[in-house]
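Undergrad: Just a sequence and a predicted model for now, questions to come.
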Amino acid sequence: MHRIERKPQEVFGDWIAGVADDWPQDAREWAHREFIDTIAVMVPGAVDPLADKIFATVEAWGHGPCTVFGKQQKLAAPWAALVNGAIAHVLDFDDNFDPPKAHPSAVLVPAIMAVAEEEKLSGPAVIDAYIVGLQILGRIGQGLNPTHRNRGWHATATVGVMGATAACARLLKLDAETCARALSIATSMSGGFMSQFGTEMKPIHAGLAAKGGIMAARFAQAGVTAGALTLDGATGMNRLMVGPDYEQLRDAMTHVEHGQTLRYSLENVGEPLLITEHKFRVKRFPTCGAIHRAMDGLLDLKEQYDFTAADVVSVDLLMPQVHFNNVFYTDPQNPLEAKFSAEYAVGCILARGDCTLADFTPEKVMSEDVRALFPIIHRHPVDKAESEFPTEVHVELKDGRKVKAVIAWPRGSKAAPFTDAEYWSKFDKCCAGVLDDDARAHLRDALERLPDLSHAGEIMARATFPSSQATRQQGQRRVYDNAN
């Protein structure tokens, strides 16, 4: 009997619509923690200048029932998700997820919360949608990576919209065929280049993906038709967004990390459950995660050998080339560029003993205490994957000592996850200078109760701040003043 081969989007659509909401408790807890982390970084993100730029642009496009972080005026769901996604990603302090090599929560949380407000959905429903959306985001990302990301696509945008679509389709209880169509529609909203790193468009990618997920699910719900071969076909997402050598690369692959096989996993979409298998890379520093292993290593060396910047002859960074590809600014000229600079991140650790939100003002970025160290920080790219080659930090001291740290996983990752106390400590630090003690406690209370909330929108209702420009500028200054 001839076997009819099913399309990836059909298999994924079946799983989105049909998988039971009986997740293991640790999966629910991981999802809950990433809501905490994302809401935390959205608080200072809401007083970043980009927030006002985007809100001023989209405000006239449609008011509605959905909260924009830090604003009194509510918007229609796609526009609220657009602003909130950018706010969540603007400080580059939000989590990373290895299977797609993307920032998932800055996309998923804003999309999910907008639909939850619109539809008055519960906390358990949003946690369920997050787990479902993350699984599809990861599975599609594994089918495109590692080549997709290494060739310059920003997976937070390209694959993030697919995860957001799955999460929204789950919230709206769409049937399997409609879920599959929603994923096909979402491919038409997939885009974003790493050449935007170090600019305000980079965080807007997260917002566009969140918005696109809502729109794709709603278009599918309305009956909009879409192609059947948009994920895997002659002009499918994998061939177009990997390259014309997609099949050769896929068939020649010998080393696999993070499940990235250049193949869509269709035999068992939900096993393993990626949220518990891979967990997250929760950020200790508000910089590109590619440099965090080096930053951790240098901090460890400073603590172990008790040296300062004045004692150092040189710092040599041996890192996979793909990590250096992300932190490509060797002479950053503004805070956004500094977030993608190996020299600035390592220089902050060496000169200041840490790297916090306070280090990303124009004055701090141009300060000579760090910039004077750039010439002694040397790059040594290694043509190996990150799991094949841990980051090495070599420090030569003026007293003749040569010390070295080897770091395979950064703090906050699967190998060294944050404790619940560390999540809440990050939340408190992010709120400092933006929310007063009562407002912070009010928001934390709702976040703590997320798994049991009858209306998840209660969290967003506690996320409005004073909206005058003067007050917001004062809040932004206080963020940086209190970041240490």
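TA: Happy to help now that I have it.

Undergrad: Please make it C-alpha for all contacts and neighbour counts, starting now.
TA: Noted.

Undergrad: count of residues packed around Ala46?
TA: 29 (other CA atoms under 10 Å).

Undergrad: Surely Leu317 is in a helix?
TA: No: under DSSP: H, G, I helix; E, B strand; the rest coil, Leu317 sits outside any helix and is assigned strand.

Undergrad: so it makes contact with Ile377?
TA: Yes: contact criterion CA atoms under 8 Å: Leu317 and Ile377 qualify, at 7.4 Å.

Undergrad: which one of those two has more residues nearby?
TA: Between Leu317 and Ile377, counted using other CA under 10 Å, Leu317 has the larger neighbour count: 23 against 19.

Undergrad: which residues sit in contact with the more buried one?
TA: Ala294, Ile377, His378, Arg379, His380, Thr391, Glu392, Val393, His394 (CA atoms under 8 Å, 6 or more residues apart in numbering).

Undergrad: if you look at those residues, which of them are in helices?
TA: Judged by DSSP state H, the subset of those located in helices is Ala294.

Undergrad: Relative to Arg440, which of the contacts of Leu317 is nearest.
TA: Among these, Ala294 lies closest to Arg440 (CA to CA), at 32.7 Å.

Undergrad: Would you check that that closest one makes contact with Val393?
TA: Yes: judged on CA under 8 Å, Ala294 makes contact with Val393 at a distance of 6.2 Å.

Undergrad: out of the two, which sits in the more crowded spot?
TA: Between Ala294 and Val393, counting by other CA under 10 Å, Ala294 is the more crowded of the two (30 against 22).

Undergrad: what about versus this one:
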Amino acid sequence: VSAISAIAEWASGVSKDHEGGAYDRARNGCIDTVACLVAGAHDPASVAARDAIVGWGTGAATVVGDSERRPAPWAALANGTAVDALDFDDYDVPAASHPSAVILPALLALGEERGSSGRSLLDAYIVGVEVQLRLGEALNMSHFHKGFHSTATIGTLAASVACARLLGFDAATTGHALSIATSLAAGSKSQLGTTTIHLHTGLAAHNGVLAAALAGVGATGSVDALDGGWGTLRLLADGDAPGFDLPLSKLGDPLAIVEFGLCVKPYPCCSYTTSAIDGVLSLRAEHGLTSNEVAEVIARIPSRNIELLKFPKPENELEARFSMEFCLAVALHRGAVLVADFTPTAIAEEEVRALLPRIRMEALPETAEHENVTILLHDGRTLERTVEHPRGSAALPFSEDELL
């Protein structure tokens, strides 16, 4: 059985009576994602997406920040971009991606257009997350290390299946939707620091809706598009990729949203800064530190994460969100890392920029299990903090009250 056939059979046939708290986790994921959507709607990346679609007609789907409703694919593009615009949206570990930023905007747009129930939308969201995380297990970390932005690539595939589930497609039509999506899945990490990195989520949501719509009216795709000789696994990953056997044997048992959970960000920046920010803030509070006392800060994180945080002296808010130096400087100086810290005025603040040369990253030793941060003070003291689990991770989740 091909990988597409296995996923399509499961996605079209699984019961909506999901167990293990899946609906609760889905509800919390949707709460966080809608909050990110509303907060990010006026970011330049979001405005550009809305301006681009304004001349392409009206429809039935809401676009946050637009007085007109739009056709579902365009609403998914605009809203998907907005969810990710502030880098505040959730992430997962297996796919190294932002699943909700793609899946939920696609489902909201399509569901509003088709009059779907809230329960059906949550069910489709759970199915979409399952596909995204299982595909992540099959392809990563090889796919990610090759330079692909998994949110854009794997996200497109998952969104197509989520939309197929919402539309009630049978296995054959679901398989065609997923196969078509493999021809729409694209996006690399070269776009970090530009608005296109946020557009990736909108494009993936749009393409998921489009793939499902095409399949629904009879368009077809090859069943070999994932694991065949010219399939996604061979073309978009190297020989060290785990492959489909184990991930697909676990489809729905347990559900990935239960097994792995979704990680909610406490700060509006790259998730690879989260543990270090947690460590700096806890040391700052515990010892009553001021930034003037700090001689040096060393954040030790996995070497593969360092390459994404490539802006030691960011020039704008897009670069600042992928700058460990800036994020820790803000944490030291202000005692928090908030949306308001990523504006042109905040990024240019002299007190924050003066701290940038004092902050650096080191590769975490392979023998170390957890990220850690060291703060060296002018008075000779050395403060250290190991962060076993970042705030908002599956191991240290926010409560619903905290989300609200």
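TA: Perfect, thanks for sending it. Remember, predicted model here, so these are calculated numbers, not experimental data.

Undergrad: Now the TM-score, please.
TA: After superposition, the two chains reach a TM-score of 0.97 (TM-score structural alignment, normalised by the length of the second structure), with 403 aligned residues with a CA RMSD of 1.3 Å.

Undergrad: ok, back up a step: hey, what's in contact with both of Leu317 and Ile377 of the first structure?
TA: Joint contacts of Leu317 of the first structure and Ile377 (CA under 8 Å, 6+ apart) do not exist.

Undergrad: sorry, back to before: closest one of the contacts of Leu317 of the first structure to Thr230 of the first structure?
TA: Using CA to CA, the contacts of Leu317 of the first structure come closest to Thr230 of the first structure at Thr391, 37.4 Å.

Undergrad: neighbours around the counterpart of the closest one in the second structure, how many?
TA: Per TM-score structural alignment, the equivalent position to Thr391 of the first structure in the second structure is Glu371. Look at Glu371 of the second structure: counted by other CA under 10 Å, it has 21 neighbours.

Undergrad: give me every residue that touches Glu371 of the second structure.
TA: With the criterion set at CA under 8 Å, 6+ apart, Glu371 of the second structure makes contact with Ser275, Ala276, Ala299, Arg300, Ile301, Pro302, Leu364, Thr386, Val387, Glu388.

Undergrad: From Ala124 of the second structure, how far out is the nearest residue to Gly168 of the second structure once chain neighbours are set aside?
TA: Of all residues not flanking Gly168 of the second structure in the chain, Ser12 sits nearest, at 7.2 Å (CA to CA, 6 or more residues apart in numbering). Distance, Ser12 of the second structure to Ala124 of the second structure, using CA to CA, to the nearest Å: 10 Å.

Undergrad: And for Pro365 of the second structure?
TA: In terms of CA to CA, Pro365 of the second structure sits 40 Å off from Ala124 of the second structure.

Undergrad: out of these two, which sits in the more crowded spot?
TA: Counting neighbours by other CA under 10 Å for Pro365 of the second structure and for Ala124 shows that Ala124 has the greater number, 27 against 13.

Undergrad: so what corresponds to the more buried one in the first structure?
TA: By TM-score structural alignment, Ala124 of the second structure lines up with Ala129.

Undergrad: can you pull the contacts of its match?
TA: Ile112, Ala166, Ala167, Cys168, Arg170, Leu171.

Undergrad: and with 10 Å instead?
TA: By CA atoms under 10 Å, 6 or more residues apart in numbering, the contact set of Ala129 of the first structure is 16, 21, 31, 108-109, 112, 123, 135, 163-164, 166-172.

Undergrad: Let's see which of the residues you listed end up in helices.
TA: 16, 31, 108-109, 112, 123, 135, 163-164, 166-171.

Undergrad: If we only consider these, which is nearest to Val269 of the first structure?
TA: Gln135 (8.0 Å).

Undergrad: Quick check: the gap between Gly62 of the first structure and Pro78 of the first structure.
TA: Where Pro78 of the first structure is concerned, Gly62 of the first structure sits at a distance of 9 Å (CA to CA).

Undergrad: Look at these two and report which has more neighbours.
TA: Pro78 (26 against 13).

Undergrad: Go through stretch 184-193 of the first structure and flag the buried ones.
TA: Ser184, Ile185, Ala186, Thr187, Met189, Ser190, Gly191, Gly192, Phe193 (16 or more other CA atoms under 10 Å).

Undergrad: how about the fourth one, what's its match in the second structure?
TA: In other words, Thr187 of the first structure. Using TM-score structural alignment, Thr187 of the first structure pairs with Thr182 in the second structure.

Undergrad: can you pull out the strands in the stretch 201-350 of the first structure?
TA: 312-320 (DSSP state E, counting those that start in this stretch).

Undergrad: Report the central residue of the second structure.
TA: A centroid search over the second structure (CA atoms, centre = their mean) returns His98, at 1.3 Å, as the residue closest to the centre.

Undergrad: Could you check how far the equivalent of that residue over in the first structure is from Thr230 of the first structure?
TA: Aligned by TM-score structural alignment, His98 of the second structure pairs with His103 of the first structure. Distance, His103 of the first structure to Thr230 of the first structure, using CA to CA: 23 Å.

Undergrad: Repeat that for Glu177 of the first structure.
TA: From Glu177 of the first structure to Thr230 of the first structure the distance is 15 Å (CA to CA).

Undergrad: Ala439 of the first structure now?
TA: 46 Å.

Undergrad: Show me which of these two is the more surrounded one.
TA: Neighbours were counted for Ala439 of the first structure and for Thr230 using other CA under 10 Å; Thr230 has more, 24 against 16.

Undergrad: where exactly do the strands run in the stretch 1-150 of the first structure?
TA: So, for the stretch 1-150 of the first structure - with DSSP E, counting those that start in this stretch - the strands run 63-66, 75.

Undergrad: and the corresponding residue of the second structure for Ala416 of the first structure, what is it in contact with?
TA: Aligned by TM-score structural alignment, Ala416 of the first structure pairs with Leu396 of the second structure. Residues in contact with Leu396 of the second structure (CA under 10 Å, 6+ apart) are Cys263, Val264, Glu388, His389, Pro390.
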